[in-house]
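S.K.: have a look; sequence and predicted model below, questions after that.
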Amino acid sequence: MGRRPQPQIRERLLDACADHALAHGLPDRLEPLATATGASARMLIYHFGTRDNLLRAVLGHARQRQLDSFGGLLRVRPDEPYPDTLSRAWTSITGPEGQPYLRVFGQLRESAEQRLWPDFRRTATTDWLGPLEDGLRSIGRPELATLVLAVIRGLLMDLDATGDTARTGRAFGDFVAFLASLGTSDDPSESVRLSPRSRRTMSHDS
């Protein structure tokens, strides 16, 4: 009778593999993950079946960590206006805490890696709509979740392409100032009208 897989060992291996992927990127071979876990490549295959199954499990594990971390950053705080919460979340997401996640999941935009998680781009979008809707509801604007998410994702792509932290940070600051300037009118059309003060804020030369 063969050995039965042991869930606690599998979880320990998965934790170590996710740590390695977040620190160094997703490898294309098993050897770096075997070294990181202190196990053999054969042991990894025993617990995960195939190399691709292991890599998918590593991505899923890292993604859950990201959801837990970033989800907490986007959560409403009773003593803080939600635009301030978004500003603080941006700082963390683009800083040392968030960069490992941006790097490893940025790989999934490359055609060679899409086979590991074909539906990732859709999932990576819809995962954040709920937390943002909940947060924006605190300022009476849950319908702006798609807009806020589009701005965040667009600026993250800009940051990834250019590395210009200062410029993208200023742009997000201008956008948050726009959100803070919004009233809580029941007319949805009011949510896209900029006050003169907001237009000056968004067009100023920082």
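M.R.: Yes, it's here.

S.K.: from here on, just use CA atoms for contacts and neighbour counts.
M.R.: OK.

S.K.: so how many other residues sit close to residue 199?
M.R.: When neighbours are defined as other Cα atoms under 10 Å, residue 199 has 14 of them.

S.K.: to clarify, my last question referred to residue 162.
M.R.: Neighbour count for residue 162, taken as other Cα under 10 Å: 11.

S.K.: quick check: it vs residue 171, distance?
M.R.: Using Cα to Cα, to the nearest Å, we find residue 162 at a distance of 14 Å from residue 171.

S.K.: didn't residue 75 look like it was pressed against residue 135?
M.R.: Yes - contact criterion Cα atoms under 8 Å: residue 75 and residue 135 qualify, at 6.2 Å.

S.K.: name the nearest residue to residue 158, ignoring sequence neighbours.
M.R.: residue 168 (7.3 Å; Cα to Cα, 6 or more residues apart in numbering).

S.K.: what number of residues lie near that neighbour?
M.R.: By the measure other Cα under 10 Å, the count of residues near residue 168 is 20.

S.K.: outside of the host helix or strand of it, which residues touch it?
M.R.: Element membership for residue 168 (DSSP states H and E) is helix 165-181. Applying Cα atoms under 8 Å, 6 or more residues apart in numbering, the set of residues contacting helix 165-181 from outside is 83-84, 86-87, 90, 151-152, 155, 158-159, 194-195, 198, 201-202, 206.

S.K.: dropping in the other structure now:
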Amino acid sequence: MGRHPQPEIKQRLLDACTDYALAHGLPDRLGPLATATGASSRMLIYHFDTRDNLLREILGQARQRQLDAFTDLLRVRADEPYTATLSRAWSGMAGPLGRPYLRMFGRLHDTAGEPLWPGFRKGATTDWLAPLEEGLRTLGRPELATVVLAVIRGLLMDLDATGDADRTDRAFADFLTTIT
């Protein structure tokens, strides 16, 4: 008889693989993931069927972590103006909290990532519109959600390409002065 599925082991492996991928990027081979989990490549295939399935699950879990963290950064806080919330959110997204996600998901924004995660680019855009609209509604400007998102995404791409945090931070601060 074959082994029965063990979801707790699969989840532990997925957590370790996701931690590794956020710290180092998605590897081309299973070896680094096996080392990171303390399991064998064969054990990873047993639990995830294929390398691509494992990579998709890693991306899905990392995306959920990003959604949870960034949605919390963007949520309305009764004790502060939303521009202050956006400023703090930018610091989180562009800083140490957000950089692993920028590295991981940056390559999925172009068409090369489409086979691994079809529809990612659309979802990665529309996921942020609702929390931004809600927050900008407190300023009487919910219609600016798309503009704010475009600025955030553009500056994150700039930061990823250049590494110039000082310049992109200044640009975002300058942008915030235009929406109040």
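M.R.: That came through fine. As the structure is a computational prediction, the values presented were derived from the model and not from experiment.

S.K.: follow-up on the earlier one: looking at residue 75 and residue 135 of structure 1, which one has more neighbours?
M.R.: residue 135 (23 against 17).

S.K.: OK, contacts around that one?
M.R.: When the contact criterion is Cα under 8 Å, 6+ apart, the partners of residue 135 of structure 1 are 74, 75, 76, 82, 142.

S.K.: equivalent analysis for residue 103 of structure 1, please.
M.R.: If a contact means Cα under 8 Å, 6+ apart, then residue 103 of structure 1 has 22, 25 as its contacts.

S.K.: same thing with the one 5 residues further on?
M.R.: Residues touching residue 108 of structure 1, when contacts are defined by Cα under 8 Å, 6+ apart, comprise 114, 117, 120.

S.K.: pipe the residues you listed into TSV and attach neighbour count per row.
M.R.: Converted to TSV, those look like this (neighbours: other Cα atoms under 10 Å):
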residue	neighbour count
114	14
117	14
120	15
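
S.K.: keep only these that stay in contact in structure 2.
M.R.: For the contacts of residue 108 of structure 1, the contacts that are reproduced in structure 2, applying both residues aligned by TM-score structural alignment, their matches' Cα atoms under 8 Å, are 114, 117, 120.

S.K.: in helices, which of the residues you listed appear?
M.R.: Applying DSSP state H to those, the entries found in helices are residue 120.

S.K.: distance to residue 69 of structure 1 added to the kept ones among the contacts of residue 108 of structure 1, as a markdown table?
M.R.: Formatted as a markdown table, the entries for those read as follows, by distance: Cα to Cα, whole Å:
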| residue | distance to residue 69 of structure 1 |
| --- | --- |
| 114 | 24 |
| 117 | 21 |
| 120 | 18 |
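
S.K.: just the kept ones among the contacts of residue 108 of structure 1 now: which is nearest residue 6 of structure 1?
M.R.: Distance ranking of those against residue 6 of structure 1, using Cα to Cα, places residue 117 first at 25.5 Å.

S.K.: ok, that closest one - contacts?
M.R.: If you count contacts by Cα under 8 Å, 6+ apart, then residue 117 of structure 1 has 56, 108 around it.

S.K.: list the residues that contact residue 125 of structure 1.
M.R.: For residue 125 of structure 1, the contact set (Cα under 8 Å, 6+ apart) comprises residue 149.

S.K.: mean shift of the helix or strand where it lies relative to structure 2?
M.R.: Taking DSSP H and E as the criterion, residue 125 of structure 1 maps to helix 120-126. Helix 120-126 of structure 1 differs from its equivalent in structure 2 by a mean of 0.6 Å after superposition (mean Cα distance after the TM-score superposition for structure 1).

S.K.: scan structure 1 for its longest helix.
M.R.: Longest helix of structure 1, by residue count under DSSP H: helix 51-73.
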